[in-house]
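K.L.:
predicted model and sequence below, questions to follow.
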Amino acid sequence: MQDKLLFSEEYEAVTTRKTSQDRMNKLFSVIQHWTNSQKDKLYQVLKRNYPATVSIMEKATNQGEEFATHVETHKENIKYHFELIKDRNSRLGESTPLWRRYTPLVLLLKFRGEEEKKRELSSSGEEQAQILIDRSSEEYSPTSIEELFNPGDSGGVPKTVIIHGPAGIGKSLTGRKIIFDWATKNLYKDKFDFLFYLSYKDFTKITGNLSLAGLINKTSRLNLSPDVMSYILSNGERVGFLIASFDEMKCSLKEQSEICQDPFKEANRDVLLRSLLKGQLVKGASLIITTRPFLLEQLQTFLPDLPRLVEIVGYTADAREHYIQMYFGKRDSEKAVDITRRNEVLFSLCTVPFMCWVISTVTKQQISKYPSNFTTDTSMFLYYLKGLIIYHSRNGGMVHCLKKVCALANEGVLNQKVLFEEEDLRRHKLSVSLVESVFLSNVFFHGDIGKRTCYSFVHHSFQEFLAVLHYTMPGERESGKSGMRVVRESTYLPEICKGQSLMDLLEKHPHLALPVRFLFGLLNQTQIEDFNKSADCNLSFQGTTAMITWLFGGEITQFDTEHMLFLYETRDDEFMQYVVSRAVNLTFSQCQKSDNWVYQLAFCLKACEGKKVTLSGYVLNKEHMSALVPVLKKCSQVCFRSCRFADDVNSTSGWKNSLFASLVIQDSKIEDL
């Protein structure tokens, strides 16, 4: 009043309020409408009459401004370091935007029953696609990274969220997406002022003792003063830690272990991590942990509160297509999706993000030659396995573990088993820990009065591939002199080649068709040698005369579609030439269509140079003939028996002209196909 800042009516309205808080609220509502000049006068009055109070207010204001600056600096650091990622095959200086590699995954809160899990692991094609759609329904409690801290059914909000899944399923990429979206898209903006990212790489670089405050400054590239750090950590409810790849940190979770309660006290890295998990270092802080499933039970027991478990199941069919489209961009994306979708085996394993990356990477390298030189399924699985071994080789013991894992996989395939019990692992001297969990994952089910733990591979097709690797392992394969010969004169026939022939196996043991095809793929010595060199393994497998005899059921009198599919998997010209040299009749018959059959046929015909061949029962158009004519020209005689030709075949270069040494057409005709 004395400084003429308030009119009498306003002064009375303020002073007649009962509580000081009400009086301040009323005063604030009045001064909102003042000019800057009036506000400056009020500041001077308060400073003159209440200097201590103004000093406290100024300090708080400065701290708030400094705090906001540190938040923005932290977010800018995250944006800079997480916006781009390096692919495993990136050259120096190469990187890729995160948005090109991240595609939303199916995340579930609910564990499935045993039969449901078996279906997930064994299904492929349309059945698998439908299962993943079903898993995304409310029945299985799907969630997303935006909903990780949503209240549960009882209304409680979790303090810890554990995102778990097998190796290669996308845990690390999901963690990067979470921290990046917090910094750039206000993810969890109402929950966290600060979200700190701690990876196993940062963690394992710690030598000697370090405080949590020092660890935060180091890993977040900040330089916070002790006062600011203390202010941040004292408000633990507004702080979160994302602990990525916890399984790689090799931290002891024994209850009696040492714990630290002071974020400024230096301790070894295990003590820091245990204390953070226990909630002792930053009271009220929230945690997001990514890990493989083998540590779930230990973690749940060690944590002070019940965590929310989120399982990464993988990509739906639509998500797989989206990933491939993002990988390729506008150019060739449609062709790449078509190539992958038509291969049921590979498309099914593309539920696993790492396999999706492998297939996309290899496809991009070879798409200009598609499809005449496209990589086989066996090659793709070798690339996938090589990536797993190389990426996790820092753990040691990988090759020794692989031999035991392959023996388990083979036993499971022979007995049509996709879920394994503890006793199965003990029989093969396996225990699922850091190294073994690269290949095997824990699966939890209800028991009679408790829970039951089983183990599985990421997908049945990967189990089938590992099963045939069993026959390439030292001590498992037949002993014999190694040399340049492609085929040994031997009666050795791998146990997985059931029945009297391939046709007998397809009729009586159809579940073994894919693994046996993988077996033939492993006859390619070049790719085995490349794998051994890159993965530091000692795999070796050589074809035997017994295998060729089994493939055809005796003498080679006709090459059916099924035979050619298995021979094409070898992609070994020398092996194919040996097979042709044993044939009494080079008749190639199209009993049924299969994807890329024309290139499988062309591969077989390539080994028939200078020989008489017969093509029986084929339906051929211009595209088919364009692929076949170059190899048919080199045959001494070509006979088309009971074939049908499309109208456009006449325009195919080299067709029905003198470039053929000898051409015979029997019971064949040109039609409008």
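P.N.:
Here it is on my side, so go on.
K.L.:
only C-alpha atoms for contact and neighbour calcs from this point on.
P.N.:
Noted.
K.L.:
so what does the longest helix along the chain touch, helix or strand wise?
P.N.:
In the chain, with assignment by DSSP state H, the single longest helix is helix 51-82. Counting contacts by 3 or more CA pairs under 8 Å, 6 or more residues apart in numbering; DSSP states H and E, helix 51-82 packs against helix 171-184.
K.L.:
if you count contacts, what does the helix it packs on end up packed against?
P.N.:
Using 3+ CA pairs under 8 Å, 6+ apart, the elements in contact with helix 171-184 are helix 51-82, strand 194-199, strand 239-244, strand 286-291.
K.L.:
which residues sit against it?
P.N.:
Helix 171-184 is contacted by residues 75-76, 78-79, 82-83, 98, 102, 145, 163-165, 187-189, 195, 197, 242, 244-245, 290-291, 312 when judged by CA atoms under 8 Å, 6 or more residues apart in numbering.
K.L.:
put this next to the previous one:
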Amino acid sequence: MARENTNDFLLEALEDLTLDMFEKFKYKLSYIDYDEMANISKYLLKKANDPVKLADYICDHYGADLAVDVAIYVLERINQRDTAAKLKQEKAKGKGTSVTDYKMKYREHVQKNYHWIKDMNACIGETVALNSRYTRLVLVSGHHHEKKKEHEITAVGRRHAEIMQEQMNSSISISDLFKPDRDRQAPKTVVILGAAGIGKTMTVRKILLDWASERLYRQFDYVFYIHFWEGNLLKAEGSLTDMITKCCPSDNPPGDLEETRKNFLLVIDGFDKLRFSLDRPQNDLCSDPWEVKPVEIILSSLFRKILLPECSLLILTRPAALQKLQQCLVCERSAEILGFSEVDKEEYFHKFFENKEEGRKAFQFVKGNEMVFTMCLVPIMCWIVCTVIKQQLESGEDLAQTAKTITEIYLLYVSILLKSLSSKLKQNLHIILKRLCCLPADGIWQQRVLFVEEAIKEFLLNQTDTLPLFLNESTLQKGIACGSAYSFIHLSVQEFFASLFYVIKDDGETRDKQEDPKRDVKKLLENYANSRHDFMLTVWFLSGLLNKERRNALEKETGCKMSPEIKEELLMWLQTSQKSALAVNAEKRAMIHDLEACHSLYETQDESFVKTVLGYFIGLYLRDINFTQLDQTVLSFCIKKWPKLESLVVGYCSFISEDHEERSDQQPAKLLHLKQIKAGNPVNFVHEDPNEDSGVNKYRPVIRSVGVGYPGVCLCETST
């Protein structure tokens, strides 16, 4: 509907109102929250002292297309039904607009729908402009080599950043997806793959907004978005036109649908959520977009190019549904979303935190936690981390002292993934989760991150319920062959689920085929202590899952009972294992020689448990460690909880400050020794500092956080 017509219709309706009703209309308009959009400001409504101004403000705020709908909505709610009915009639007359007008109207409709996004924790009326938050994702085409995929899954920190940078150097743009190939043939069917939470739906919203703004895919007259997390709820029968109509303003499809079929794009999101088979006999398929058929036949006909063969398709799916998709579709081009590169992560942080200094501080802080920073390649993880830090900054908390543990962050990540499960699957979540956790547990023992389909079947995993959410399917090249393999988005996620395997109580439901990879927690800890350093993160997660509050929340969310015996076994191991803590020195004094033990204790956030473990020791002896910001936080935590700390020896170690990158020319600190002094003596810090830029200088901020004010401890320089 053209702007001039809309203004005329609105003006006529508003002029029909009495003065009292006009004021009542404005009052109702101030808080209607129409279609979850922001309301017109009360300041503007106060200025709108006549129908002309108010009609202009409504059109400006809601756009020509929605303005009449909003007015009808308000009129009906102030019991001006005759005026509302008259306005509806005028609107119906205006439907006979030209094709050009309709295309413009449709673009305006798309812009209104996709201009704003809502965060998952947003309150009513809280929205964010999509363009102010959207950050580019690394998008690659082609297949991975098996070894390259393994490196991508297992790398952390700097190495992972380098791999993502390599991928970014050969990445493609969203705008390239429908460009002609070397033979000058533009693809008609494109598939975008991406793991759960990787940004597929946000990418679609950006595509739609940019198309509506004429910045992308200008070759298409229309772009229609069908998302099948709603498509699953469609009635048993319908037509393709029914699906398209739901995308259109006022449920009014374009009159030139048949004529423009060559020039429109259907974007289909959530293919992996379809719960029916698309393998239909040829004679069941249909070619008429208006023909009413079961939804699975409509989709099968569309994918096989029987229905609207000239239209273009853009399909988004989780990788685990790839095989199902290949059975019913000939894909001419595919690409995979890998997530954020390091540069993209930094950009996201700065966009999330409107305050530039807060964004910089938050980004530097997260970089100090290598594992969490690596997993921030996933946009949903980035959002979780930013949200948590923002809440801490707003409440004036010290990030180093109140930071979430790695376990807490991963629990939030998994919790958000679980929310997307259907109510039916949630009823059996405890069974699904037990089966799922057997796979990563077996994987860490076998040092395997890629799982073939036989392994999936071995653990009784059902592709339609578990694989699309937690596992990704990749087509990998190995020699001259090409095959499929499944993996978690990153090794750290696999290790998290492996730790769940040991914590979830086994009631016998999954014991048939799962005996082979089953290892009791004692065997896990013993192997970690003796030679399997690669179990480190699994042990950290295991420790973190012993926290009572987290355990109770996990039981409530998943329906799985947690094993209480694990806590005692971990306590016994921490107090007796040479690896975890205990090297007994020449004077038969129990000393902790391993920072990893401190990490395990920090993950628990259980003061009583930590004091019980540390009460067995009188000191900590650490050498040749490059302390990250996380290491410094862990060290501070343990010292503050230590019941009878007599000495802390930190030799030839370097410390990275919050505001500085690690420097290659940084010199290690001299051997520094915290030792017991008589009660009542002041705490003194004595050290030489010949070079302000040396490692000793880097050491200062750490000692301030872990030593100053700690009774009975002082810092002295000792000979080496």
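P.N.:
Looks like it came in fine. Computed from a prediction, not measured in an experiment: that's the story for all the values here.
K.L.:
quick TM-score on the pair, please.
P.N.:
The TM-score (TM-score structural alignment, normalised by the length of structure 1) is 0.77; 570 aligned residues with a CA RMSD of 3.6 Å.
K.L.:
coming back round to it: now distance to residue 425 of structure 1 and mean neighbour count too, for the helices and strands packed on helix 171-184 of structure 1, in CSV please.
P.N.:
Compiled in CSV, those are given as follows (distance: least, CA to CA, whole Å; neighbours: other CA atoms under 10 Å):
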stretch, distance to residue 425 of structure 1, mean neighbour count
helix 51-82, 39, 14
strand 194-199, 30, 21
strand 239-244, 28, 23
strand 286-291, 21, 23
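K.L.:
dump the ones you listed to CSV, plus distance to residue 416 of structure 1.
P.N.:
Below are these laid out as CSV (distance: least, CA to CA, whole Å):
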stretch, distance to residue 416 of structure 1
helix 51-82, 43
strand 194-199, 39
strand 239-244, 35
strand 286-291, 29
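K.L.:
nearest to residue 114 of structure 1, of these?
P.N.:
strand 286-291 (22.3 Å; CA to CA).
K.L.:
how big is the offset of the helix or strand that that closest one is followed by relative to structure 2?
P.N.:
Note on strand 286-291 of structure 1: by DSSP states H and E, the next helix or strand toward the C-terminus is helix 296-302. Superposed on structure 2, helix 296-302 of structure 1 shows a mean distance of 2.7 Å to its aligned residues (mean CA distance after the TM-score superposition for structure 1).
K.L.:
which parts of helix 296-302 of structure 1 are buried?
P.N.:
If you call a residue buried by 16 or more other CA atoms under 10 Å, then helix 296-302 of structure 1 has these buried ones: 296, 299, 300, 302.
K.L.:
how about that helix, aligned to which bit of structure 2?
P.N.:
Aligned by TM-score structural alignment, helix 296-302 of structure 1 falls on residues 322-328 of structure 2.
K.L.:
starting at the chain centroid, how far to the matching stretch?
P.N.:
Distance, stretch centre to chain centre, for stretch 322-328 of structure 2: 25 Å (CA atoms, centre = their mean, to the nearest Å).
K.L.:
over to stretch 609-617 of structure 1?
P.N.:
44 Å.
K.L.:
how far does it stretch from start to finish?
P.N.:
Stretch 609-617 of structure 1 has an end-to-end distance of 21 Å (CA to CA, to the nearest Å).
K.L.:
outside of that stretch, which residues touch it?
P.N.:
Residues outside stretch 609-617 of structure 1 that contact it (CA under 8 Å, 6+ apart): 585-591, 631, 634-644.
K.L.:
residue 219 of structure 1 and residue 204 of structure 1, how far apart?
P.N.:
12 Å.
K.L.:
swap in residue 368 of structure 1?
P.N.:
Taking CA to CA as the measure, residue 368 of structure 1 falls 42 Å from residue 204 of structure 1.
K.L.:
now residue 210 of structure 1
P.N.:
Relative to residue 204 of structure 1, and taking CA to CA, residue 210 of structure 1 is found at 12 Å.
K.L.:
cool, residue 172 of structure 1 as well?
P.N.:
Computed as CA to CA, the residue 172 of structure 1 to residue 204 of structure 1 distance reads 16 Å.
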